[in-house]
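Student: sequence and predicted structure below; questions after.
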Amino acid sequence: MRYFISAVILFFAMSRMSAQDIFLYAKTGNVEAMSTFKKDIDSKNTEGYTPLILAVYHNHYKAARWLLENGAKPDLQDQSGNTALMGASFKGYKEMVSLLISFKADMNAKNYNDATALIYATVFGRTEILKLLLENGADKNIKDSRGNTALQHALMQNNEEAVKLLQGKSVVK
């Protein structure tokens, strides 16, 4: 009986360990190690982060690509309602935004403040990402919980380039 109890405790400890390891591997971009945890691909840690969100936030393109190619859902949300695309947008990771778009991430998903990736790109001055999102059909008319669209955020920040993009005017660089 003692061995049975020890085996059960060891099993649960190892199960917990594996669920935690995928987050560490995603955060550090260790694709090889992460690949042994396919069953945990869409699990969430205590902050609500998925391995994909962590890989994206830490700009580990290969890890994010591996996760997406192996079935990670691109639109899962953390505890604030943010998706991987929102994270890539506010961090300014254009390649990551392109990757997520190619895997059909919802560009109009809203977090718990009704902000979208487009609003984040605008607020954080990521005009290249703003342009990319607009080119791929992001809805510029969505309002956040304070009633502001991406254009209104651009106007508040005096970001002329973003204002022109959101008004559909070409920007010369």
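Tutor: Cool, the structure landed.
Student: please count neighbours and contacts with C-alpha atoms only from this point.
Tutor: Fine.
Student: distance of the residue nearest the centre of the chain from Glu69?
Tutor: Within the chain, the residue whose C-alpha comes closest to the C-alpha centroid is Ala84; the distance, by CA atoms, centre = their mean, is 0.7 Å. In this structure, Ala84 and Glu69 are 15 Å apart, going by CA to CA, to the nearest Å.
Student: and here is the other one:
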Amino acid sequence: MSDQRQPVTMDADEAAAFAAEVFDRARQGDAPMLARLLENGLPANLRNQKGDTLLMLASYHGHLEAARVLLQHGADPAISNDNNQQPLAGAAFKGNLEMVRLLVEQGAEPDAAAGDGRTALMMAAMFNRTAIVDYLLAQGADPKRRDARGIDALGAAQAMGAADTTQQLQALA
């Protein structure tokens, strides 16, 4: 008896249901299932109808092990979704320093900007994430970089009333 696998065929509805389940696994942080799927040929940079990658969903929802598995299988941390958001900015927004560290260690540019020009540093500053601001600055993020509206990290912090990061960024000037 041959040990060769036969290709699986499915209709459009089955394929859509399978894809929805895969994205739910990333959102829920099911690292073991994601690892099995990736080892069996699932593309690491698969995107949903909103342009979110599996890595975007895992990182945004704080699932370190799932994000680590995806990165080990070639997930690109620089892919923006349809709203011009990147995984690093999402992790900064959520205040997840460990995820920010993982993404930067695995190749995310600390100063990368999506289409609107916003960086993870700006997101961290806006939401008073002082530890993430410190980390991103130490990794080379430019506090003077401006988004498409001309606002830098300090301006973003001030606009949101983020007192701690406003003080932190003012001290750099």
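Tutor: That came in fine, so what should we check first? Just so it is clear, the model here is predicted, and its values are computed rather than measured.
Student: report the TM-score for the pair.
Tutor: Aligned and superposed, the two chains score 0.84 in TM-score terms (TM-score structural alignment, normalised by the length of structure 1); 163 aligned residues with a CA RMSD of 2.2 Å.
Student: about what we covered before: from Leu166 of structure 1, how far off is the residue nearest to the centre of structure 1?
Tutor: Taking CA to CA as the measure, Ala84 of structure 1 falls 23 Å from Leu166 of structure 1.
Student: next one: Ala7 of structure 1
Tutor: Taking CA to CA as the measure, Ala7 of structure 1 and Leu166 of structure 1 are separated by 60 Å.
Student: looking at those two, which is more packed in?
Tutor: Neighbours of Ala7 of structure 1 and Leu166, each counted by other CA atoms under 10 Å, are more numerous for Leu166; the result is 22 against 12.
Student: corresponding residue for the more buried one in structure 2?
Tutor: For Leu166 of structure 1, the aligned residue in structure 2 is Leu169 (criterion: TM-score structural alignment).
Student: its match is in contact with Asp152, isn't it?
Tutor: No: taking contacts as CA atoms under 8 Å, Leu169 of structure 2 lies outside contact range of Asp152: 10.2 Å.
Student: need the residues touching each of these two.
Tutor: Overlap of the contact sets of Leu169 of structure 2 and Asp152 (by CA atoms under 8 Å, 6 or more residues apart in numbering) consists of Pro143.
Student: max-length helix in structure 2?
Tutor: Counting residues, the longest helix in structure 2 under DSSP state H turns out to be helix 12-28.
Student: re the thing from before, so what corresponds to the residue nearest to the centre of structure 1 in structure 2?
Tutor: Mapped onto structure 2 by TM-score structural alignment, Ala84 of structure 1 lines up with Pro87.
Student: for Lys44 of structure 1, same thing?
Tutor: Looks like Lys44 of structure 1 aligns to Arg47 there (TM-score structural alignment).
Student: check contacts around that match.
Tutor: Contact criterion CA under 8 Å, 6+ apart gives Thr53, Leu54 as the residues in contact with Arg47 of structure 2.
Student: what about the closest residue to Leu76 of structure 1 other than its chain neighbours, distance to Val8 of structure 1?
Tutor: Once its chain neighbours are removed from consideration, Leu76 of structure 1 has its nearest residue in Thr83; the separation is 5.9 Å (CA to CA, 6 or more residues apart in numbering). Thr83 of structure 1 sits 36 Å away from Val8 of structure 1, taking CA to CA as the criterion.
Student: list the buried residues for stretch 130-142 of structure 1?
Tutor: Going by neighbour count (16 or more other CA atoms under 10 Å), the buried part of stretch 130-142 of structure 1 is Leu130, Lys131, Leu132, Leu133, Leu134, Ala138, Asp139, Lys140, Ile142.
Student: let me know the helix or strand that the second one is in.
Tutor: This means Lys131 of structure 1. Here Lys131 of structure 1, judged by DSSP states H and E, is contained in helix 127-135.
Student: run through who's touching that helix.
Tutor: 89, 92-94, 97-98, 107, 118, 121-122, 140, 161-162, 165.
Student: tell me the helices and strands packed up against whichever helix or strand comes after that helix.
Tutor: Along the chain past helix 127-135 of structure 1, the next helix or strand (assigned with DSSP H and E) turns out to be helix 150-156. In terms of contact count using 3 or more CA pairs under 8 Å, 6 or more residues apart in numbering; DSSP states H and E, helix 150-156 of structure 1 is assigned the packing partners helix 117-123, helix 160-166.
Student: report the aligned residue range of structure 2 for the first one.
Tutor: With TM-score structural alignment applied, helix 117-123 of structure 1 matches the range 120-126 in structure 2.
Student: report the mean deviation for that stretch after fitting onto structure 1.
Tutor: After superposition onto structure 1, stretch 120-126 of structure 2 sits on average 0.5 Å from its aligned residues (mean CA distance after the TM-score superposition for structure 1).
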